[in-house]
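# sharing a model prediction with you, sequence too.
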Amino acid sequence: MKNLTKALTVGAITIATLLGTSTLAHADTTTSTGKIKLEADDSAVTPLDPTNPDAPTPAIPDSSDPGNTGTGNTGALTIDFLSNIDFGTQKISGKSQTYRAVNKNPYIQVTDKRGTGAGWTLTATATDFTDGSKILKGSQMSLIDGQVRTQSDNQSAAPTTSDITLNNNAQIVLSAEANAGMGTWLNVYEGTEGNNDNVSLYVPAGNLAGDYNSSITWTLEDSPSAD
């Protein structure tokens, strides 16, 4: 009888092992969906911190330009911020001089919220420096070594920055090829406060004293440059 009991027990274990417990379970697989629709946005964009675009929005974007809080421009492709450049008060010299901007981090901010990947081009022109009827003869304002920055999680390719000497002809400052420059981008001319080597004004000798100003016009076009 004991031998019969052992035989039955071994047989039951063998059958359970061969069949396995998985043969008794039922698996049911199906799918669901997630969806989102992205569309262009035409609201204004707040200026970002030029030293750290991931930081909370600064109360004063450019500390050398405290009254400037941004353009407030609306649309799907916008210029959000432009620093006003200050070269301070200088003594007339007997020879030609190059003066440096007071601004430590002057910058330009552009946002593309079209969602088309069409690219864009930012150009600039400048008038002569004038004081009433007087012209600052032969002067040249230059912007060099711009640093293109954005928030760290931006998935778009970056636009390209160019060194420029401003005059009355349109100069390309930033250019985004197709599928580049989407989101918010900054072009920062970072330098030393009070003596920024990257933003300069050349003034030849032989000019009159005066309080001179130049008007810079920035144009953002909704396609890459043909150049």
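Received it, and whenever you're ready, just let me know what you need. Residues are numbered from 1 along each chain as shown.

# from now on I want contacts and neighbour counts done on CA atoms only, so please keep to that.
Fine.

# this protein: strands as residue ranges?
77-82, 97-101, 107-112, 120-126, 130-131, 134-135, 140-143, 147-149, 160-161, 164-166, 171-176, 183-188, 196-203, 216-221 (DSSP state E).

# Asp49 contacts Ala59, doesn't it?
No: assessed by Cα atoms under 8 Å, Asp49 is found out of contact with Ala59, at 9.1 Å.

# in contact with the residue nearest the centre of the chain, which residues?
Nearest to the mean C-alpha position of the chain, counting by Cα atoms, centre = their mean, stands Trp185 at 1.1 Å. Trp185 is in contact with Gln109, Val110, Thr111, Val148, Arg149, Thr150, Ala158, counting by Cα atoms under 8 Å, 6 or more residues apart in numbering.

# next up, a second structure to put side by side with the first:
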Amino acid sequence: MKKNLVFAALVSALVLGGSIGSATVNAAVDGVPSTAKTQGIINFSLPTDAVDPLDPTTPLNPDGTQNKNPNDDMNKPTGNTGALTLDTAPYLSFGQHVIGEQAGSTYTLDSTANPHPYLQVSDRRGVNADNKAQGWTVTVAVTDFSNGSQSLAGTKLSFATGTVKAGSESASTQSAPTSLAVNGLSSASSATAIFGASVG
């Protein structure tokens, strides 16, 4: 008596809800076919947890993951939860200066206070029905520098384009986000895009 067993399964994954795939099992006993059809169901839900900040100064591990960045007081976790999150935003220090310095002075970030300021975004929403990423944008806005009783009038903030790094090997194969330069941002400016990923 000869037995042949062939199993084939097809499962289509959706971002949300359930998906049903079919599996056909064929068995032949003494040349007489016997067939049965069954179903497999898989469900997906959006994540609700926070994402730990990763260390942008180290390369990806051999398994395609990135090391976590614990105890970084200058780039603290936001604690935001959900499927699309801003996970960390940097502390920006412009150093110590003497009152009465020349008007119009330009001050750069103090790299000794925060050597590696960075933003981290996690998009865990999956893709739309057209199999394209949904896109996202990070904007930046500023308030006046103030000590509580006095404000630093006329302050403007500028950011050069940053280096974009993937947090995992799978993320690096998707369309890469882009960093945007921001020039002359003041408290009178509207929120301005600084980092984002396009739809697709």
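Thanks, I have the structure now. Bear in mind that the values here come from a model prediction, so they are computed numbers and not experimental data.

# and the TM-score between them?
After superposition, the two chains reach a TM-score (TM-score structural alignment, normalised by the length of the second structure) of 0.65; 150 aligned residues with a Cα RMSD of 2.5 Å.

# hmm, back to that, leaving out the residues flanking it, which one is nearest to the residue nearest to the centre of the first structure?
Leaving aside its chain neighbours, Trp185 of the first structure sits nearest to Thr150 (4.9 Å; criterion: Cα to Cα, 6 or more residues apart in numbering).

# residues near the one you found, how many?
Thr150 of the first structure: 22 surrounding residues under other Cα atoms under 10 Å.

# what do you get for the one 4 residues further on?
A count of neighbours around Asn154 of the first structure, defined by other Cα under 10 Å, yields 13.

# go ahead and confirm it touches Asp112.
No: look at Asn154 of the first structure against Asp112 with Cα under 8 Å: they stay out of range, at 12.0 Å.

# what touches both of those two?
Listed as contacting both Asn154 of the first structure and Asp112 by Cα under 8 Å, 6+ apart are Gly183.

# against the first structure, where does whichever strand or helix holds Ala27 of the second structure fall?
Using DSSP states H and E, Ala27 of the second structure sits within strand 17-29. Counting by TM-score structural alignment, strand 17-29 of the second structure pairs with no residue of the first structure.

# for that strand, which residues meet the burial criterion?
By neighbour count on 16 or more other Cα atoms under 10 Å, the buried set for strand 17-29 of the second structure is Asn26, Ala27.

# before we move on, the earlier item: of Asp49 and Ala59 of the first structure, which one has the most company?
Comparing Asp49 of the first structure with Ala59 by neighbour count (other Cα under 10 Å), the higher total belongs to Asp49, at 20 against 12.

# so what's the counterpart of that one in the second structure closest to, chain neighbours aside?
Taking TM-score structural alignment, Asp49 of the first structure has Asp55 as its aligned residue in the second structure. Once flanking residues are discounted, Asp55 of the second structure sits nearest to Asn69: 4.5 Å by Cα to Cα, 6+ apart.

# neighbours of the corresponding residue of the first structure for that neighbour, how many?
Aligned by TM-score structural alignment, Asn69 of the second structure pairs with Pro58 of the first structure. For Pro58 of the first structure, the count of nearby residues is 16 (other Cα under 10 Å).
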